[in-house]
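# no sequence on this one, just coordinates:
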């Protein structure tokens, strides 16, 4: 790309008079040529004097005044339509940006290589915690931010990595591509419109990446908090279903939508009365228009679902952590054979088996704890505890001289990594044969990050995820309940009886028991 592109910074705003000065003042300090920037505030029918404030204090800002609150999605679209620049940078009104924010986004913009959309890093207002540094999507199109609200740690920010979507609060996109694809789906109003756009970009042959150098600061949900909680839940549930129905191909549509609907109902049952049922009703009522929008999305398809699913990161992340819901998630996933669709899952549960003579394992455990959920098993713990942790972990890290070598070789379900950093070799032939990865003394912590991010690249044998995330949580629930000697509730027992034989067989095979106990 020759030279810096012109950029329209589009800021949707509804009653944002308390936030706009910080936002617009920070834009004035941008390290970017002034003649390459236009600033557009789309006022969503505000009644707090926002437009008057801008006209009086920021005359260089172009205000697009809408007669009513049309939602985040349509406000962004209207701003993009009014813009005259090559690129559109979307920014929430409750943000302030670093001087290098825009240059950072532009540095990742590489349309000739397909990267027409770039996400920026979003921190909390004090710059101490992460709001967005990457995202994940699960199989029913719900999404989340990786490391959300974790303390700022530069090791968690991977500049240039591919993302399934860019957060709409801080992103850059080619204006012509944004408008060609229809922008954000205005029917969404708010929530998940950026997930849907990211999916459509990838389907249409484009790419999305993260710019680690682009930083802004967010008063999290200060605007979103104005939406009543029941309405927020309806939008989240409905928009996830819309995203799924629009974007997956014909072969995968029925099993994924059926699975998603089962789980919406399950969440509703567990939290009744619930606007989740209203979300399903709105999806059904909107089906004719939704299928028209789906037809437009599918017409632009240049990538298969398999290619898109590989970006999800945590396809089996359950939205509720209660045991009945996790049981339902596992049962539905197994019933519809979703394991064949989603074969790539980042390591979400890591077990580090301690060894008294290893100096590097504790350091590795600390490093991994920023990337994943880590359990550390001290030497001398019972074999039963070790076996249960081995079956519920999708990455197991051990020292070469661990006294539990044979048990680990036999019972590990996930990726098995053996650390040779102390210069020792693997003495147990079963452990050496079973190990997927041998870490040499020269392998640094970056090698561990790669294993957590993409364990499938080193996994041998089955192509399926060995321990899906929902199964990890279910096994943990049952282990903790047995340890506390708590009986299963009536609902959990009923769910256990309803779980298909195929599911029970797979869990028995992992756990090594002849019968599952509720």
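Arrived safely. All values derive from a computational prediction rather than experimental measurement.

# From here on, just use CA atoms for contacts and neighbour counts.
Will do.

# Check which helices and strands the host helix or strand of residue 291 is in contact with.
Using DSSP states H and E, residue 291 sits within helix 287-299. Helix 287-299 sits against helix 229-247, with contacts defined as 3 or more Cα pairs under 8 Å, 6 or more residues apart in numbering; DSSP states H and E.

# If you count contacts, what does the helix it packs on end up packed against?
helix 193-203, helix 250-270, helix 275-285, helix 287-299.

# Please work out which of those is packed deepest.
Mean neighbours per residue, mean count of other Cα atoms under 10 Å, is largest over these for helix 193-203, with a mean of 25.

# After that one, which helix or strand is next?
Downstream of helix 193-203, the first helix or strand assigned by DSSP H and E is strand 207-218.

# Buried ones in that next one, by neighbour count?
207, 208, 209, 210, 211, 212, 213, 214, 215, 216, 217, 218 (16 or more other Cα atoms under 10 Å).

# distance of the first one from residue 503?
So the one you mean is residue 207. The gap separating residue 207 from residue 503 is 36 Å, by Cα to Cα, to the nearest Å.

# ok, and here's another one to check against it:
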């Protein structure tokens, strides 16, 4: 039986598959690994391309575009591997990218999820925005990484080659135990896309499991292949999903205070967009809050269930200060400059 299922979710990404799938095939030839492409009802030539050029790849055909979260949930429900790798279609992998993390899982049953070092495909000396050398959040749930704080991306000078525990692993190349994925409930389909992996990892951490970055493994990510970084749709999803994530996972002792501060800071961001003439971004934040309010009843039930399952509330991987203040006022632009 194949121990690892490498699952690539595709939607109209024939060009990406053509470009990046060869590296995955070349560097994943293991007796214990299998490559699967789950297709979100593409209407380009993705299916024909795969069936003609990669008949050995397991192809899961979904009946419509379920987005990132539900697309993966439906695909992974059909698989029986011990470990899953959720791999973006715009990722180039390197030789031996699987081996070290596989050994970590086999040797450490308390490790639930992991990510490799993620570097930029178009500038391979630098870390990549979505994950870099491991993800963290501050106490207001602003995400950042070893190697990337907001838009400041560091060059990889081997400064983060130590394997460490992290708070969240990037969905660009997320390794996870299938048993934990199913136990935790998978990705939250109400998120559709963006920040769903941070929410998943927060739930994992709240149940006492470890998440690591193994820098012995390296992949190269394009990023923004589905939605560009300047997309107002992406901004809407990020703002809304961050609030949903907070609402679900914050411990009760600072729940209201933290949520109110975040909502106020969202208001400041919206005002900045308005004054800068970025009207699409202003309305994206406005719509994000309206959508958040519309989902409150549903998420109140989710929170109730999750709070009852929480066994670990204090995480050393959550930065106790404000990354916003550190970055913009104290000019701390690198991970190493933070007071962890």
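All right, it came through fine. Quantities reported herein were computed from a predicted structural model and do not represent experimental measurements.

# about what we covered before: can I get the helices and strands packed on helix 229-247 of the first structure in TSV including distance to residue 318 of the first structure?
What follows is these, written out as TSV (distance: least, Cα to Cα, whole Å):
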stretch	distance to residue 318 of the first structure
helix 193-203	17
helix 250-270	10
helix 275-285	16
helix 287-299	26
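
# which stretches of the second structure form strands?
Assigned by DSSP state E, the strands in the second structure fall at 4-10, 33-39, 58-61, 83-87, 91-93, 111-120, 135-138, 143-145, 148-149, 152-153, 164-165, 173-177, 210-221, 318-319.

# Spatially nearest residue to the aligned partner of residue 261 of the second structure in the first structure (excluding sequence neighbours)?
Matched to the first structure by TM-score structural alignment, residue 261 of the second structure sits across from residue 259. Excluding its sequence neighbours, the residue lying closest to residue 259 of the first structure (Cα to Cα, 6 or more residues apart in numbering) is residue 332, at 5.9 Å.

# How about residue 273 of the second structure?
Per Cα to Cα, 6+ apart, closest to residue 273 of the second structure is residue 282, 5.2 Å.

# wait, isn't the one you found in contact with residue 271?
Yes. With contact defined as Cα atoms under 8 Å, residue 282 of the second structure counts as touching residue 271 (7.2 Å).

# who's in contact with the corresponding residue of the second structure for residue 40 of the first structure?
If you follow residue 40 of the first structure across to the second structure using TM-score structural alignment, you land on residue 36. Neighbour list for residue 36 of the second structure: 5, 6, 7, 8, 57, 58, 59, 60 [criterion: Cα atoms under 8 Å, 6 or more residues apart in numbering].

# Residue 211 of the second structure maps to what in the first structure?
Under TM-score structural alignment, residue 211 of the second structure pairs with residue 208 in the first structure.

# who are the neighbours in contact with the closest residue to its match other than its chain neighbours?
Nearest-residue entry for residue 208 of the first structure: residue 117, 4.9 Å, with adjacent residues in sequence omitted and distances by Cα to Cα, 6+ apart. Going by Cα under 8 Å, 6+ apart, residue 117 of the first structure touches 109, 166, 171, 172, 173, 174, 207, 208, 209.

# Shared with the second structure, which of these?
Using both residues aligned by TM-score structural alignment, their matches' Cα atoms under 8 Å, the second structure keeps these contacts from the contacts of residue 117 of the first structure: 166, 171, 172, 173, 174, 207, 208, 209.

# Output these as TSV; include the columns distance to residue 127 of the first structure.
What follows is those, written out as TSV (distance: Cα to Cα, whole Å):
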residue	distance to residue 127 of the first structure
166	20
171	18
172	21
173	25
174	28
207	28
208	24
209	22
